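Participant: predicted model, plus sequence, below.
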Amino acid sequence: MVNYRYLGNSGFKVSEITYGNWLTHASQVENDAAIATVHKALDLGITSFDTADVYANTAAEVVLGEALKGQPREQLEIFTKVYWPIGRKGPNDQGLSRKHIFDGIHGSLRRLGVDYVDLYQAHRYDYETPLEETIQAFADIVRQGKALYIGVSEWTAEQLRAGHALAKDLGIQLVSNQPQYSALWRVIEDKVVPTSKELGISQIVWSPLAQGVLTGKYLPGQPVPAGSRATDEAGGARTIARFLTDDVLAAVQKLKPIADEAGLTVAQLSLAWVLHNPNVAAALVGASRPEQLDDTVKASGVVLDADVKAAIDEALAPVAITDPEHTYTTSPQTRPA
């Protein structure tokens, strides 16, 4: 079964392996298969589920809501997000204005079929809306009982500090940040993680397997596997492309003997590496087939010895991205059209 961790400086626990439905539900995977995969996650002890209104332009929330229908609400931790253009994509159908946040939470609750979400997240930082307006809107949503906790995604250390201070002044908790993080993408380690530790904010990390590259199934000099994310023209191929270079793939192959020695698959080793960071509360994983989760959840509770961790870092050091400046490029300077 899956272990739990506290989210930020709160009493709220989430499953350290959290199921996310970006690029799968209502996109890569037919609805029946998506629902079966969510049910498999529940069977394996995953109770935390992450989605966003923008995934498949709101359709992913609908599929997740259908998959969770009938489950005791108090036994689930449901996360969603707001920011990116959705729906008709008009001038107020995006960003973190008070209007869009309130329209967003009401739409998400309706699509998910619930009265509240456990965690409501700002999907990016909105440079065009005063931060005070954004945090006040989130505070009002919490007070109305439509969300229990507030988080963000891909905010810089400075943005986290400013948002945390405003939230504290308004009597609510900013408990989480959702950045990309893996043994190949380590840009949050220099500034975001130390600031988060100081403020009592956890990371819920996306792409902990670098879009599947850290499973070891992509081989240098070889065609990508049929049916893999790298062949998905709906979005998966674009997101994985930066990792599909021969130097990266060759470095990842060096993890195989390390994983074998530890009695793990390369995917389990890579997830355990992410969860080795104490500031990480959860690693988001997706699946296109239920049986994929059988392997994934075995990373929960794995403790890596210091020499194993060092061996992973040494193998990937030449290709791992660590420059903290990348954290300043994730949020658009203007709202996307």
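Facilitator: Alright, I've got the coordinates. Numbering: from 1, shown residues only.
Participant: can we go C-alpha only for contacts and neighbour counts from here?
Facilitator: Noted.
Participant: the residue nearest the centre of the chain and K191: what is the separation?
Facilitator: Geometric centre of the chain, nearest residue: W206, 3.3 Å, by C-alpha atoms, centre = their mean. Counting by C-alpha to C-alpha, to the nearest Å, the gap from W206 to K191 is 18 Å.
Participant: do the same with I135
Facilitator: 22 Å.
Participant: more crowded one of the two?
Facilitator: Counted by other C-alpha atoms under 10 Å, I135 and K191 do not tie: I135 has more neighbours, with 25 against 15.
Participant: was I right about the residue nearest to the centre of the chain contacting Y181?
Facilitator: Yes. Assessed by C-alpha atoms under 8 Å, W206 is found in contact with Y181 at 6.3 Å.
Participant: show the contacting residues for S300.
Facilitator: Each residue near S300 by C-alpha atoms under 8 Å, 6 or more residues apart in numbering is listed here: M1, V2, N3, E16, I17, A272.
Participant: got another, please set it beside the one above:
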Amino acid sequence: MEFRQLGRSGLRVSAVAYGNWVTHGNQLDDSAAAACVAAALDAGITTFDTADRYARGRAEEVLGKALSGVRRSSIELCTKVCLPVGPGANDAGLSRKHIIEGCHASLGRLGTDYLDLYQAHRYDDSVPLEETMLAFADLVRQGKVLYVGASEWTAPQLRAGLRLAAELHIPFIANQPQYSMLWRVVEAEVSPACADLGLGQLAWSPLAMGVLTGRYEPGRRPPAGSRATDGFGGSFIARYSSDLLLSRVRQLRPIAEAAGCTMAQLAVAWVLRRPTVAGAIVGASRPEQLTETAKGATVRLDDELMARIDAVLDELVERDPAKTARPNDVMPAWRPPPAAG
């Protein structure tokens, strides 16, 4: 496994990270989740990403249990706070109250006394940014959080956050955007800002919910047991399931063959070649999936192969920077036509 420096910080992360958004506590039982975590460790993955929101906290619990026998200093635990976790008025957002209470709850569920990276899951414009950053600063001073990051923030929001972080002397080091061959909205504004600010990026959904693996074929039902047939995951994959899009994705197969890799490995290798990207966060419902996908960190794509990918996907690539923080706002061409009434 390759390890990369996360931004300008001293923290090194595995180039492929394991994320448990739609799997732990939802699609997988605890034993299957533990098997996937074991496969991740065997593949050299040391960076694990989750959030308090995932499966109403169960994702953190399952991950913590699966990692309980692992030497804590050998892994990087990353979680997030902001999205609603309960019905209460203070059960969401980036207020001091929710951040501090959310951190304590996440530490308990993960079974650890510190987080390597604590990320603001979204920007909260209802709370003064000073309040948010002061709460993160206190957690850093207390040793409960080592580094701070954000997810799906715009370039101006990141710049404002970094200014305050510098004043407070806290290590704001990372951004976590959706980023894949198909979804490139960060390239116009966010990635250049990250380069200027010294932020490393951890790309989520580099496989576009599994669509870039080539598992889904135009005009055919999703394979039995695939994420598309799962009630929770299927609702997300449905956004990427037009015959036009799936046909274009199928045309990536010869490019993967030319690179000597699978389509999943191609997608991972592609995002790892992008400027400021330190890691690609991948999920898996079976250990063998993770074992194979992790090998994408060893694939090297030359400029010719990168250009061929661009030529195939062409007008189906989403680049609109206005869709930053709107990760589910996919273009109409990606969606299947509505069922006949």
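Facilitator: Alright, I've got the coordinates. Keep in mind the model is a prediction, meaning the values are calculated, not measured.
Participant: can you tell me what the residue nearest to the centre of structure 1 aligns to in structure 2?
Facilitator: Aligning on TM-score structural alignment places W206 of structure 1 opposite W204 in structure 2.
Participant: which ones are touching that match?
Facilitator: Taking C-alpha under 8 Å, 6+ apart, one finds Q176, P177, Q178, Y179, A280, I281, V282 in contact with W204 of structure 2.
Participant: for the first one, which non-adjacent residue is spatially closest?
Facilitator: Taking C-alpha to C-alpha, 6 or more residues apart in numbering, and ignoring the residues beside it in sequence, Q176 of structure 2 has S151 as its nearest neighbour in space, at 4.3 Å.
Participant: and the contacts of S300 of structure 1, which of them are buried?
Facilitator: Burial by neighbour count, 16 or more other C-alpha atoms under 10 Å: within those this picks out V2, N3, E16, I17, A272.
Participant: hmm, E16 and the first one touching each other?
Facilitator: Translated: V2 of structure 1. Yes. With contact defined as C-alpha under 8 Å, V2 of structure 1 counts as touching E16 (6.9 Å).
Participant: quick one: the most far-flung residue of structure 1 relative to its centre from T47 of structure 1, how far?
Facilitator: Outermost residue of structure 1 with respect to the C-alpha centroid, by C-alpha atoms, centre = their mean, is G221; its distance is 29.9 Å. As for G221 of structure 1, its distance to T47 of structure 1 is 39 Å (criterion: C-alpha to C-alpha).
Participant: sorry, back to before: take the buried ones among the contacts of S300 of structure 1 and lay them out in JSON lines including distance to V266 of structure 1.
Facilitator: What follows is the buried ones among the contacts of S300 of structure 1, written out as JSON lines (distance: C-alpha to C-alpha, whole Å):
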{"residue": "V2", "distance to V266 of structure 1": "19"}
{"residue": "N3", "distance to V266 of structure 1": "20"}
{"residue": "E16", "distance to V266 of structure 1": "18"}
{"residue": "I17", "distance to V266 of structure 1": "16"}
{"residue": "A272", "distance to V266 of structure 1": "10"}
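Participant: which among these gets closest to T215 of structure 1?
Facilitator: Comparing the buried ones among the contacts of S300 of structure 1 against T215 of structure 1 with C-alpha to C-alpha picks out A272 as the nearest, at 12.2 Å.
Participant: quickly find the element holding the closest one.
Facilitator: In this assignment (DSSP states H and E), A272 of structure 1 forms part of helix 266-275.
Participant: so that helix matches what in structure 2?
Facilitator: Counting by TM-score structural alignment, helix 266-275 of structure 1 corresponds to residues 263-272.
Participant: just to revisit the earlier point, which of the contacts of S300 of structure 1 are retained in structure 2?
Facilitator: Retained contacts for the contacts of S300 of structure 1 in structure 2, judged by both residues aligned by TM-score structural alignment, their matches' C-alpha atoms under 8 Å, are V2, N3, E16, I17, A272.
Participant: so who does the last one touch?
Facilitator: The reference is to A272 of structure 1. A299, S300, G301, V302, V303, L304.
Participant: if we use 7 Å, what do you get?
Facilitator: For A272 of structure 1, the contacting residues are A299, V302, by C-alpha atoms under 7 Å, 6 or more residues apart in numbering.
Participant: same deal with the fourth one?
Facilitator: With contact taken as C-alpha under 7 Å, 6+ apart, I17 of structure 1 is in contact with V2, I46, A282, A283, L284, V285, V297, S300.
Participant: ok, now S27 of structure 1?
Facilitator: A56.
Participant: which residue in structure 2 lines up with it?
Facilitator: S27 of structure 1 maps onto N26 in structure 2, by TM-score structural alignment.
Participant: that match is in what secondary structure piece?
Facilitator: Here N26 of structure 2 is assigned to no helix or strand, by DSSP H and E.
Participant: now the helices: where do they sit in structure 2?
Facilitator: Ranges of helices in structure 2, per DSSP state H, are 30-42, 58-66, 96-110, 129-141, 155-168, 190-197, 231-237, 243-250, 253-259, 263-272, 287-294, 303-313.
Participant: also compute the angle for the longest one relative to helix 129-141, please.
Facilitator: Angle of helix 96-110 of structure 2 versus helix 129-141, following axes from the mean of the first three to the mean of the last three C-alpha atoms, to 10 degrees, is 40 degrees.
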